[in-house]
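> this is a predicted model, with the sequence first.
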Amino acid sequence: MTTIATTPITPGAARSLKNRVSTSETLSHTITMAYRGLLKIKRTPEQLFDVTLQPIIFTVMFTYIFGGAIAGDVQSYLPIIIPGILVQTVISTSIVTGVQLREDMDKGVFDRFRSLPIARIAPLSGALLADTVRYLIATTLTFVMGYLMGLRPEGGLGGVIGAALLVIVCAWSLSWIFAFFGVIARSASSVQGISMLILFPLTFLSNAFVPVDTMPGWLQWFVDINPVSYIVTAVRDLVNSGTIGADFGWSLVGSAVVVAVFAPLTVKAYMRRA
């Protein structure tokens, strides 16, 4: 006679249930979702066209078009333009976060995630963490192009690494804003349109490409308070002299404020819309 082993069932009232996840579990879930994002990039490498072609095209085009007019020659313009191109390229790349988020939500992918016993923020933070790979690629290519064109950073390798980390951190924090647009917008195209409408003036109306003192007085006032200008100045200080100034600190403080404000808003909007 065969004996069938049975597993005792614990009554619901006697079970230890919880509706919250710990910090370590949240981190684990975020890393898992980030790995999913990396797999998407691996299977559809054309997603990297913007971060591979844009740094090369913008660096070459802007340098040879504006170099002689602004700095007298290309070599003198490189220490000015490379940090500006770096900030402009990497920050623009963060728009993709919101666009892809909206596409995933339209396909119902995030509805499945919402039904899983995972941290609510994990699908969002994981996607944003995976996008740091895009920022790293854009940063590396910009510095490589600058080096090939003749840039020799006076700040040394330490200054270059510090500038790269600063730009990646700032871009990651700004991606929470575009992720918020990705949640509340109705289509991926509208996310891109709204994001570019905000980001385009901020990047070009800054000190990224031309000296501020060549601008009209009323425009100088806007450039001086533009957060992108703080990031560009901090990157230039690190790359060209290896120094950390007040702009570096303000850039990090601004990034922390953006995350503190938009991360809860994005998660709340995501849970409501999902």
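It's in. Numbers count the residues shown, from 1 in each chain.
> only C-alpha atoms from now on, for both contacts and neighbour counts.
Noted.
> so where do the helices sit in this structure?
Using DSSP state H, the helices found in the chain span residues 23-43, 49-71, 74-93, 95-107, 109-114, 122-130, 132-148, 156-184, 188-204, 217-225, 227-241, 246-273.
> helices and strands around the fifth one, which ones?
What that stands for is helix 109-114. In this structure, helix 109-114 makes packing contacts with no helix or strand, judged by 3 or more CA pairs under 8 Å, 6 or more residues apart in numbering; DSSP states H and E.
> buried stuff in it?
Across helix 109-114, burial judged by 16 or more other CA atoms under 10 Å covers Phe110, Phe113, Arg114.
> which residues does that helix contact?
Asp104, Met105, Arg120, Pro123, Met271, Ala274 (CA atoms under 8 Å, 6 or more residues apart in numbering).
> now swap in the first one and tell me
Residues outside helix 23-43 that contact it (CA under 8 Å, 6+ apart): 47-48, 118-119, 121-123, 125-131.
> circling back to that earlier point, closest to Asp213 among the buried residues of helix 109-114?
The shortest approach to Asp213 among these belongs to Phe110, at 48.1 Å (CA to CA).
> ok, the closest residue to Gly182 other than its chain neighbours - contacts?
Nearest non-adjacent residue to Gly182, counting by CA to CA, 6 or more residues apart in numbering: Gly98, 4.3 Å away. Shown in contact with Gly98 (CA under 8 Å, 6+ apart): Ser175, Phe178, Ala179, Phe180, Phe181, Gly182, Val183, Ala188, Val191, Gln192.
> alright, now check it against this:
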Amino acid sequence: MTTVTTGKEGADALDFVAPKADELAALLVGHSRPPRPSALSASMTFGWRAMLKIKHVPEQLFDVTAFPIMMVLMYTYLFGGALAGSVSSYIQFLLPGILVMSVVMITMYTGVSVNTDIEKGVFDRFRTLPIWRPAPMVGYLLGDVVRYLIASAVMLTVGMIIGYRPDGGVVGVLLGVALLLVFSFAFSWIWTMFGLLLRSEKSVMGVSMMVIFPLTFLSNVFVDPKTMPGWLQAFVNNSPVTHLATAVRELMAGNWPAADIAWSLGWSALLVVVFGAVTMRLYNRK
């Protein structure tokens, strides 16, 4: 039913609802606008948003809890006796490498989250906000850093239980994990690009697997590259995952592998510069 108001009552109602021009001008001009949030503040806000999504859907932690535990136990007891003669000997070599492998594999979920928000139309709202343009992307990555920390803590705990003993002590472990987090943050920019570029989260997952599996398995995570054919050694020895795994392994062993640390940081800078720029270009044009 439609009600039409006429006469003096309608005019009074109209005057009451619509403010006068001078009153509206005084309302808009008479008050200062709130300050624009800084780049750090905006990025941290979006990072907190990523944490809230985990709070409401705790099943998302499965890939940083159950998956790392499964990886450590499965590969340790599957290859330990065959490759090193015993589990206790192999875990000293394997754990830093499998830690790198697992966290690098977890990074692909960043692209899935980005693609999901695009499909839901959330990014249309983000682009209208008066904030630093890369803030939503940086927020995703900052939120995922917490996930990487959880996965690292879980795997190190399981490793200590089954016999891993880092000669570098607490300092060596913290330095190794810190380097891993820096690289993973940079590596995640690849998946933000794919999250913006591809049409569905299944496509993001498929492409991510095609990139991650060769990089992680064709490395020194499981075995010394010296046992591989010469043509394969050329690829493995120059892989960013190999440099990272060697750096983390040596740091946790109490050594200072300057060359591998430099390579890992160099790869991290290159990934941010290249894929960060491509991601923001796609984000601005999406």
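Here it is on my side, so go on. On a predicted model such as this, the values are computed, not experimentally measured, just so you know.
> about what we covered before: now which residue in the second structure aligns to the residue nearest to Gly182 of the first structure?
Aligned against the second structure by TM-score structural alignment, Gly98 of the first structure finds its counterpart in Gly111.
> ok, now Ser190 of the first structure?
Aligned partner of Ser190 of the first structure by TM-score structural alignment: Ser203.
> what is the burial count for that match?
16 (other CA atoms under 10 Å).
> same check on Leu61 of the second structure?
A count of neighbours around Leu61 of the second structure, defined by other CA under 10 Å, yields 15.
> that one matches what in the first structure?
Under the alignment (TM-score structural alignment), Leu61 of the second structure maps onto Leu48.
> quick check: that match touching Leu136?
No - using CA atoms under 8 Å, Leu48 of the first structure is not in contact with Leu136, being 11.4 Å away.
> mind listing what the match of Leu61 of the second structure touches?
Going by CA under 8 Å, 6+ apart, Leu48 of the first structure touches Ile41, Arg134.
> what's the answer for Asn115 of the second structure, then?
Gly195, Leu196, Leu198, Arg199, Ser200, Glu201, Val204.
> any idea how far the fifth one is from Leu28 of the second structure?
Put plainly, it is Ser200 of the second structure. Here the criterion is CA to CA, to the nearest Å. By it, Ser200 of the second structure lies 43 Å from Leu28 of the second structure.
> and the two? Which one has more around it.
Taking neighbours as other CA under 10 Å, Ser200 of the second structure and Leu28 compare with Ser200 leading, 16 against 11.
> in CSV: the contacts of helix 109-114 of the first structure, plus neighbour count and distance to Gln54 of the first structure.
Below are those laid out as CSV (neighbours: other CA atoms under 10 Å; distance: CA to CA, whole Å):
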residue, neighbour count, distance to Gln54 of the first structure
Asp104, 15, 24
Met105, 19, 27
Arg120, 21, 34
Pro123, 26, 28
Met271, 14, 34
Ala274, 16, 33
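> what is the most widely separated pair among these?
The span of these, defined through CA to CA, is set by Asp104 and Arg120 at 15.7 Å.
> tell me the residue in the first structure aligned with Leu180 of the second structure.
Under the alignment (TM-score structural alignment), Leu180 of the second structure pairs with Val167 in the first structure.
> likewise for Leu244 of the second structure?
So, by TM-score structural alignment, Leu244 of the second structure is matched to Ile231.
> can you pull the contacts of its match?
Applying CA under 8 Å, 6+ apart to Ile231 of the first structure gives the contacts Val87, Val167, Asp247, Phe248, Ser251.
> and it, how far from Pro201 of the first structure?
Taken as CA to CA, the span from Ile231 of the first structure to Pro201 of the first structure is 15 Å.
> how about Met74 of the second structure, what's its match in the first structure?
Using TM-score structural alignment, Met74 of the second structure lines up with Met61 in the first structure.
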